[in-house]
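Asker: The sequence and its predicted three-dimensional model are supplied below.
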Amino acid sequence: MADPKTLPLSDTTVIVTGMHRSGTSLLAGLLGKLGLRQANLLMPPNQANPAGYFEPPDIAALNDEILGRVDRSWADPKPMPDGWMASGALTGIAERARDLFGRRFDSPRGAVVKDPRFSRTLPVWLKLMAEIGTTPVIFIASRHPAEVGASLCRRDGMSSDHAERLWASYFLEAEHGSRGCRRCVVRYEEMLSDAPQALVSAFADMGVDLGPVDAATTAELRDFVDGALHRNRLAQAEDQGPAGPDDLATRLFAHAGGDRRLVDHEKLARFHRDWQADWTRISPGAQRSDFMTRFPGWYVSRSQDLLQSGGDVDEAMALLHRAAELAPAHFRPHHLMGNVHAHLGELPAAVAAQRRAIAFNAGFMPAHMALIRGLRQMGTVEEAIRAARHALKLEPGHTNARHLLGVLLAEAGDMDAAIDAQREVIARNDSIVAAHLALCRALLQTNDVDGALRSATRAVEIAPDTLGAQHLLGSVLARRGEWEGAIAAQQRALALDGAFVPALVALSRALSSAGRTDEAIQAAQRANEVAPNHAVAKTLLKRLLAEGEG
């Protein structure tokens, strides 16, 4: 049943929400392919979401702050406190939301904004939509609670009971917050099986005129889903949680399958009453629930906040140990412990922690990368090479791992293999400056100066304000005897950092070779001022002064 008045899509602001790990990112990405404008700043992709989150990080952060001000968090399944919108806890939030939305979108109309936390904070944003004169359209992504629970258990160490209650709270608060809006539930499996049809059907149900979807757009939607479908199949065995009891989340999921627009208000009201009564029984009062003190992710998050704010490292480590106690076989606390140990220079402990993380999640690439770096810092280059090769067996397309393997092979003296590794990285992504620089250094070791010049020149083209690129280009030009070019490159490097001693030394040598002895002495003197104990700079200055006297 469509709304009486059909709206053009260009007159709406599409809000994508739903439980975490339910396909909100996939849905927001698909809507972007349909031509809706994304925010001008989006959270970058990572291993959990290689295609991207399509989520403005500062809007997500503001939603986290809103939740925190009423003693909730993204992971606390307890309902929002009664009257939370009218409480003094949200002073200044409306103004900040308006300012932030205006900075992320030139115009609200024809835009799509996504955050799973909107499920709980929708009233704040719907009030803003009314003030700026746009019509909100709400998409609620839905995935089976057992699959979501299995995913959250693997990612965050969350218990199945916790995940089920969180799923129910996200759904019911999204339903309650979006009443009176054009809204539709879109199932994850529908997006995977036929995304174009799922979107066309959802917009039609809500009375929104999507306009014609041509063959090229349809193909683009299917291509976008193909990547998600591939990742879904890879994770399917791990995310295929047990069917579980006939809990509230499972019943809500089943209900939404037949009531996509959530128009059965009587039945939804019964769900809400049961949900509220259950929470009144298990966690009376307005304070956060006890689920948080039993959730490893809560301690992990608190430790990360401490470390990012320059807080007490010992306290952060104690929080991570508590997370590990709650979920002994969960990888994330061990990975973060390893990062802290590495930051403190405790390399054997860092390596041991990353090995534990990998034992609990063999496919977690950040732990593999941290392990490789730790082994390299310990000077065990051959072991680091083996670790890098193992990581690449798990994820052959991981460019950072392949780049690091190339660096390690060069350190081990295997220049041909190092060159091959960096060239493969560049073939996958030509914009990685570090790969061009590493390739340049390896080519210099094999006396392929022309090839090294091409690599250094490309690095400077990509990132002209990169100190290392300008310095290395100058070094290559010096190897070719092109002294004026070498001088100019080192001067550009020093314009970026006037105290960079390698560039001062290289500049002094190039000036000397170009017959500009006085300037060479000045550069060498500056290098000695910056680093009085730099042996090469001291020797160079002594030689130049002797030559000048001669």
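Answerer: Looks like it arrived, so ask away.
Asker: contacts, neighbours, all on C-alpha from now
Answerer: Noted.
Asker: For the stretch 1-150 of the chain, just list every one of the helices.
Answerer: Under the criterion DSSP state H, counting those that start in this stretch, the stretch 1-150 of the chain carries helices at the ranges 24-33, 57-69, 93-104, 118-132, 145-156.
Asker: So for residue 262, which of these sits nearest?
Answerer: Nearest to residue 262 among these is helix 118-132 (14.5 Å), distances taken as C-alpha to C-alpha.
Asker: Please produce TSV containing the helices of the stretch 1-150 of the chain, extended by mean neighbour count and distance to residue 215.
Answerer: Converted to TSV, the helices of the stretch 1-150 of the chain look like this (neighbours: other C-alpha atoms under 10 Å; distance: least, C-alpha to C-alpha, whole Å):
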stretch	mean neighbour count	distance to residue 215
helix 24-33	22	13
helix 57-69	18	33
helix 93-104	15	30
helix 118-132	19	33
helix 145-156	22	33
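Asker: Could you point out which of those helices sits nearest residue 325?
Answerer: For residue 325, the closest of those is helix 145-156, at 13.5 Å, according to C-alpha to C-alpha.
Asker: outside of that closest one, which residues touch it?
Answerer: 20-22, 158-160, 163-164, 167, 238-244, 249-250, 253, 296-297, 330, 332 (C-alpha atoms under 8 Å, 6 or more residues apart in numbering).
Asker: Same list, the helices of the stretch 1-150 of the chain, but as TSV with distance to residue 541 please.
Answerer: Formatted as TSV, the helices of the stretch 1-150 of the chain follow (distance: least, C-alpha to C-alpha, whole Å):
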stretch	distance to residue 541
helix 24-33	59
helix 57-69	51
helix 93-104	53
helix 118-132	64
helix 145-156	57
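Asker: Comparison target below:
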Amino acid sequence: MATKATAVCILGMHRSGTSSVTRAISLLGFYLGSEANLMGPGADNPEGFWEHTEICTLQERLLQQLNRRWDTPLPLPEGWQQTEMVRPFREELKQLVASNFAGHTSWAWKDPRSCLLMPLWREILAELHVDLRCLFVVRSPIEVTNSLARRDPISVNHAMGVWFNYCITALKDTIDVPTAFLSYDTFIASWETELRRCADILNLDWLDDEKTLHETMQAFIRPDLRHNRSNRADLADVPLPARKLYETLVAACAQTASQGNCFKREVSELAADFHAYARFFESDLQGQARPSPINRTFSRWRKSFRKRFSIN
């Protein structure tokens, strides 16, 4: 009987440190794809992204089909993966996985957009008899949003909404998937301790010969490339739902086993509230070729409010 393949998805918002963690996972023996298919370094990530370009391209096209972009702070509707418009992407992604990872019993992928698209991944991997496990990288929303605002022409508040959407959506859609939570801060300070803890939770094999792993990681982990830092006091300015979500994630990073019912209840409550409030803005997505509706809606509302009450 053939050995069932294991796939690890590295989850986390853009600018959360997922690239460094993905590189570490690859050094543990998880195949990321051929070198020709891996995205090269960029000005905003000089040590490399370690993302499969075909996966990234497909997921970006799928989000566009769903009238979303990577930076849309609105969740997808429930059951989106079962719609007729997604059917071609389902078959394409299934073929992509089969052609790129067949024959590899341990493989992994990282594209932050996967946080928004996990229901489709779960169904496809189940059909291909691949065992899914997740490694969720946690970084302060203050650092993530500041980094995004520096890199992209979006406001910090917009970036905070995107961070919340990615994190709560990924948590909701993997609530019953074996998942380890990795603290980016701890990983930078002591990568081996944090990585071993997560590997134990996910039951991932550790290398017998650690020499290459240590040499590569010591050169790869570069604190000087970290330009955004925050402390606990900075969280006072973070909106309450985002602060609660981050505190829940931080608590999960301290665990040495899978999360219990209390964690699942907190995630479910935050996700339910998020989807309920998102209904207020769904109409703004209609007919938007480049959906970034929150900023435009708020801008129109603010102008109307100021005009009505004669605020300069």
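Answerer: Received it, and whenever you're ready, just let me know what you need. Computed from a prediction, not measured in an experiment: that's the story for all the values here.
Asker: Overlay them and tell me the TM-score.
Answerer: TM-score of the superposed chains, computed with TM-score structural alignment, normalised by the length of the second structure, equals 0.82; 283 aligned residues with a C-alpha RMSD of 2.7 Å.
Asker: So for residue 86 of the first structure, which of the helices of the stretch 1-150 of the first structure sits nearest?
Answerer: The closest of these to residue 86 of the first structure is helix 118-132. By C-alpha to C-alpha, the value is 10.5 Å.
Asker: average gap between that closest one and the second structure?
Answerer: Following superposition, helix 118-132 of the first structure is found to deviate from the second structure by 1.1 Å on average (mean C-alpha distance after the TM-score superposition for the first structure).
Asker: what stretch of the second structure does that helix fall on?
Answerer: Using TM-score structural alignment, the residues of the second structure aligned to helix 118-132 of the first structure are 114-128.
Asker: Over to stretch 420-432 of the first structure?
Answerer: In the comparison with the second structure, stretch 420-432 of the first structure aligns to no range at all (TM-score structural alignment).
Asker: Settle this for me: residue 342 of the first structure is touching residue 376, isn't it.
Answerer: No: if you go by C-alpha atoms under 8 Å, residue 342 of the first structure and residue 376 don't touch, sitting 11.8 Å apart.
Asker: picking up where we left off before, filter the contacts of helix 145-156 of the first structure down to the ones in helices?
Answerer: Secondary structure from DSSP state H places 160, 163, 164, 167, 238, 239, 249, 250, 253, 296, 297, 332 of those in helices.
Asker: Just give me the closest of those residues to residue 402 of the first structure.
Answerer: Of all these, residue 332 has the smallest distance to residue 402 of the first structure: 23.3 Å, by C-alpha to C-alpha.
Asker: Now do the SS call for the residue nearest to that closest one when sequence neighbours are not counted.
Answerer: Spatial nearest neighbour of residue 332 of the first structure, chain neighbours left out: residue 357 (6.6 Å); criterion: C-alpha to C-alpha, 6 or more residues apart in numbering. Counting by DSSP: H, G, I helix; E, B strand; the rest coil, the backbone at residue 357 of the first structure sits in helix.
Asker: Run a quick neighbour tally on residue 357 of the first structure.
Answerer: Burial of residue 357 of the first structure is recorded as 27 neighbouring residues (other C-alpha atoms under 10 Å).
Asker: Now which residue in the second structure aligns to it?
Answerer: Checking with TM-score structural alignment, residue 357 of the first structure has no match.
Asker: Would you mind confirming that residue 357 of the first structure is in contact with residue 331?
Answerer: Yes: counting by C-alpha under 8 Å, residue 331 is a contact partner of residue 357 of the first structure at 4.2 Å.
Asker: how far does stretch 236-246 of the first structure stretch from start to finish?
Answerer: Terminal residues of stretch 236-246 of the first structure lie 22 Å apart, using C-alpha to C-alpha, to the nearest Å.
Asker: okay, now residue 210 of the second structure: neighbour count?
Answerer: 11.
Asker: what do you get for residue 46 of the first structure?
Answerer: Applying other C-alpha under 10 Å, we find 11 residues neighbouring residue 46 of the first structure.
Asker: ok, longest strand in the second structure?
Answerer: strand 130-138 (DSSP state E).
Asker: who's in contact with that one?
Answerer: Outside of strand 130-138 of the second structure, the residues within contact range by C-alpha under 8 Å, 6+ apart are 4-12, 16-18, 21, 122, 125, 177-184, 198, 202, 249-250, 253.
Asker: Can you turn the buried part of those into a ChimeraX selection?
Answerer: A single ChimeraX command selects the buried members of these (16 or more other C-alpha atoms under 10 Å):
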select :5,6,7,8,9,10,11,12,16,17,18,21,122,125,178,179,180,181,182,183,184,198,202,249,250,253
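Asker: can you tell me which of the contacts of strand 130-138 of the second structure are in strands?
Answerer: Going by DSSP E, the strands hold 5, 6, 7, 8, 9, 10, 11, 179, 180, 181, 182, 183 from the contacts of strand 130-138 of the second structure.
Asker: my guess is the first one meets residue 105, correct?
Answerer: So that's residue 5 of the second structure. Yes: shown here, residue 5 of the second structure and residue 105 form a contact pair, counting by C-alpha under 8 Å, at 4.1 Å.
Asker: which residue lines up with residue 180 of the first structure in the second structure?
Answerer: With TM-score structural alignment as the matching criterion, the partner of residue 180 of the first structure in the second structure is residue 176.
Asker: Its match - how many residues pack around it?
Answerer: 11.
Asker: who's in contact with it?
Answerer: Residue 176 of the second structure touches nothing, counting by C-alpha under 8 Å, 6+ apart.
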